[in-house]
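Trainee: Sequence first, predicted coordinates after that:
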Amino acid sequence: MGPLLGDGPLSGAAAALGVGLLVGLERERRKGEGPERQAAGIRSFTVAAMLGALAQGLSQALAAPGLLLLGGAMVGALAVAAYWRSAARDPGLTTELALCATYLIGLLCMSAPAWGAGAGALLALLLAARGRLHHFATRVLTEHELHDGLLLAALALVAVPLLPAGPQAVLGGADVRRLAALVLLILLLQAVGHVALRLFGARAGLPLSGFFSGFVSSTATIASMGSRSRHGDVPLAAAQAGALASTIATWLQALMILAAIAPALARQLWPAALVGALVALTMTAWLALRIPRGAGQASEAGSVLRVREAAAVALMIGAATLLLHGAGRWLGQDGVVAGAALAGAADAHAAIAAVGGLSSGGLAMPTAIWGVWAALLSNSAVRAVAAWTSGGAGFGGRVALGLAAQLAAAALALVLR
């Protein structure tokens, strides 16, 4: 949008005119006809947007900021009058607020045409989607889903930002904000899985959700799937398919990281990574085909989020990381392999990226390969424990077996290369 709209006054005025016409056209279709029609339509909204543009332009040219307040007061008075006239038959404030917003967008267009045009398009879209939004809020969204959405928003916007960042000496060097962010991530993945389940059902929804969530955190995805399985929200095979689908992303993302950072190391490991991903894909498809069609639709009763399980997994990962780092300090810096194993317990891709960087800097290829394998092995162990912790023996056993099969097949491919 930026290249199409410059920053001059003509561009700003054109953007304001377009916004007024766009929003006004939407309101014109809803204002009705006859003496009972609403007060503001396409002409009123266009004039309001142009009034904002003129007020901004003249205030800058004449150094008279009072014009902005005068224009706003005029539009506000007209909005109040329009509401007073129609309050008996339509107590809503949408049109009146949209009129004031259009004036402010007209102001914005003069200083940032692209931002103003985008805000105007978003306002028009919001107004046009009234029926769909009303249906979603009253018919589709359940009371528990609304509660859980508000909980996620509170955690993301209030709780996590307020926690102290960085290692805390009182807690043995643990990063409280990172652990809280991991809890938030697990809860978000639970919500993603719930949405996918409602849209596509268990057979396709959970594997798709697991695959894409695996690019963020396979450990968190496995924990989320295990929790859903333990509480009976989805069939066991569906949760296992979603968990193993996340491991496909682990192999592919590791290969992409190495291809970007250490191409020589990637050429050594790409057969193993692809074989590991293929084994994970095969097991995921096999489990998905075992799910009856229409089974495991998301329940509208009960909470979507499992906060207790998410916190337990985050604490487990934090404790494992602290113990491994303590062991590393006690053993000393014995090499890249030990360091990769320690880092891989918390995040396999970060450890693989570090090994790849060292490989590009002159690290011996055999040592680099062993470093990548150490990261994958330690991370797979943590994922297996997370599966057992969140989903129990039935869920964790098959996930652990799948992880072991992937590693064994990938190791065989590397040996035979």
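Mentor: Great, that's in hand.
Trainee: CA atoms for contacts and neighbours, from now on please.
Mentor: Will do.
Trainee: Run through the residues that contact Gly276.
Mentor: Neighbouring residues of Gly276 by Cα atoms under 8 Å, 6 or more residues apart in numbering: Ile248, Trp251, Gln406, Leu407, Ala409, Ala410.
Trainee: Apologies, that question was intended for His325.
Mentor: His325 neighbours (Cα under 8 Å, 6+ apart): Leu342.
Trainee: Distance check, it against Pro292.
Mentor: 45 Å (Cα to Cα, to the nearest Å).
Trainee: what does Ala39 give?
Mentor: For Ala39, the distance to Pro292 - Cα to Cα - is 55 Å.
Trainee: out of the two, which sits in the more crowded spot?
Mentor: Ala39 (19 against 12; other Cα atoms under 10 Å).
Trainee: The more buried one belongs to a helix, doesn't it?
Mentor: No. According to DSSP: H, G, I helix; E, B strand; the rest coil, Ala39 belongs to no helix; its state is coil.
Trainee: these two touch, right, it and Ala81?
Mentor: No. Counting by Cα atoms under 8 Å, Ala39 stays clear of Ala81, with 9.0 Å between them.
Trainee: Who are the contact partners of the residue nearest the centre of the chain?
Mentor: Taking Cα atoms, centre = their mean as the criterion, Leu188 is the residue nearest the geometric centre of the chain, at 7.3 Å. Neighbouring residues of Leu188 by Cα under 8 Å, 6+ apart: Leu152.
Trainee: again, 6 Å this time
Mentor: Taking Cα atoms under 6 Å, 6 or more residues apart in numbering as the definition of contact, Leu188 has no neighbours.
Trainee: try this one next to it:
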Amino acid sequence: MSFLAPELAAPVEAFATALGIGLLIGMERERRSDSAAGLRTFALVSMLGCLFALLAEHSGGPWLLAVGLIVLALSMIASNFSAQQEEQYRGFTSEAAIIVTYGLGAAVWLGYAQVAVMLALTTTMLLYFKTELKAFSESMTAKDINSMLQFGVLALVILPILPDGNLGPYGAINPRQVWWLVVLISGLALAGYLALRIVGTQHGAALLGIFGGLASSTATTMMFSRHANEHPHLVRMSALVILIANVMVMLRLAVIAGLLAPALLPSIATVFICGIAPGILMAAHGWKILQTAGELPVPEVKNPTELKTALTFGALYALILLAAAWLQDIAGSSGLYIVALASGLTDADASVLSTLRMFNLERIGGQDAVIAATLALLANLVFKIGLLISIGGKPLARYALPGLLSIGCGMVGGLFLV
């Protein structure tokens, strides 16, 4: 029950929200001795933005908001000029935060309170994690920055201009959907790649396995197979990293399957869980080994968003779609399974995604889709087992094979459950 008149309730709520936003950002600035403004200034600026938005709305003059911003800017210029005279100027961060706070206060009155609060939290986090963000920026290489820029091209330049319609034989290819999946896979790989760069070698096998699986389980398997061969005392540690990376592949694809084909999720999740569960149990069994980890290398993952890599994945995905549609048309389910096995050897992502696409087009049934996706993952698992045996040798196979084979047997058992 409100104690305010109805005509006052909304304005009071708006100004209270604006005050809270100003106090939140100002609290972070107050704790810094080099800040040009503190708690009270930010609270007043946020309410000032709300007040000018109110006046602009009721006077019919949106220019009033600009006037308020100009007055605020002139005040900051005068303050900074005075500070420079006293050799006390310390940067522009607080001034930029003040301008943002003014805008957030205005946004509250204009009916965007939730967005304003979210942006206020984001602003506060950016201000608070100054040291961490600076360290992250300084650790970035030209390759890292290039990866992020190229991902922006993939997602924001190429994707919007592609046609959205079923093309080609059997209507199996939708250019925009194909590229959207390229963006999705590239984004996950980029996240894993950057996480590896941040984690480095400081946090042990568990995180290296997790992020290595996101970036590239094949590259992680190859790298740590070589590492085990060169450093025999870290064979068991390398086996654990490889196992965790391969568990992450199924977790990643399970999430993607849930996004792309929700109707198929109960069945495909059953198979994946049956593979993931023994893998996690085997990883937990070796958890104590983490305490004796030596210096572990970061998997050498190539630029996950390079245009050539993206085009290769997109072309492979489209080719698998066409091959699966054609073979399924002339040979039924057996043709689909052959494509899944062959393509899964080199790229489980493209094979599984093409299967989900065929299911969404209603060209294959749910059971066939689950079997094909499982065969692709099993084929990829066999390929990586071959890598670790040929590169890591018998010592690595002794510790890594039980976990990988348990994943494969779990998926096969899951198929029978489905």
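Mentor: Sure thing, it's come through. These numbers were taken from a predicted model, which means no experiment stands behind them.
Trainee: so how far is Ala350 of structure 2 from whatever residue of structure 2 lines up with the residue nearest to the centre of structure 1?
Mentor: Under the alignment (TM-score structural alignment), Leu188 of structure 1 pairs with Ala191 in structure 2. Separation of Ala191 of structure 2 from Ala350 of structure 2 (Cα to Cα) stands at 19 Å.
Trainee: Next, count neighbours for Leu149 of structure 2.
Mentor: 13.
Trainee: likewise Leu417 of structure 2?
Mentor: 11.
Trainee: same question, Gly49 of structure 2
Mentor: So Gly49 of structure 2, with other Cα under 10 Å, has 28 neighbours.
Trainee: The counterpart of it in structure 1 and Asp175 of structure 1, how far apart?
Mentor: Counting by TM-score structural alignment, Gly49 of structure 2 corresponds to Gly52 in structure 1. To Asp175 of structure 1, Gly52 of structure 1 is 48 Å away according to Cα to Cα.
Trainee: And Gly149 of structure 1, by the same measure?
Mentor: 26 Å.
Trainee: what does stretch 8-15 of structure 1 rub up against?
Mentor: Residues contacting stretch 8-15 of structure 1 (Cα under 6 Å, 6+ apart): Leu5, Cys109, Met110, Pro113, Ala117.
Trainee: Could you export the residues you listed as TSV, including distance to Leu155 of structure 1, neighbour count and secondary structure?
Mentor: Formatted as TSV, the contacts of stretch 8-15 of structure 1 follow (distance: Cα to Cα, whole Å; neighbours: other Cα atoms under 10 Å; DSSP: H, G, I helix; E, B strand; the rest coil):
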residue	distance to Leu155 of structure 1	neighbour count	secondary structure
Leu5	38	18	coil
Cys109	34	34	helix
Met110	37	27	helix
Pro113	34	29	helix
Ala117	32	26	helix
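Trainee: so where do the helices sit in the stretch 101-250 of structure 1?
Mentor: Using DSSP state H, counting those that start in this stretch, the helices found in the stretch 101-250 of structure 1 span residues 113-128, 130-135, 143-154, 160-162, 176-214, 218-230, 236-261.
Trainee: and stretch 175-183 of structure 1, how far from the chain's centre?
Mentor: 16 Å (Cα atoms, centre = their mean, to the nearest Å).
Trainee: swap that for stretch 359-366 of structure 2, please
Mentor: 28 Å.
Trainee: Tell me the buried residues in it?
Mentor: Phe359, Asn360, Arg363, Ile364, Gly366 (16 or more other Cα atoms under 10 Å).
Trainee: would you say the first one is within a strand?
Mentor: No. Read with three-state DSSP, Phe359 of structure 2 is helix and lies in no strand.
Trainee: what's near enough to touch it?
Mentor: So Phe359 of structure 2 contacts nothing (Cα under 6 Å, 6+ apart).
Trainee: That one and Gly365 of structure 2, how far apart?
Mentor: 6 Å.
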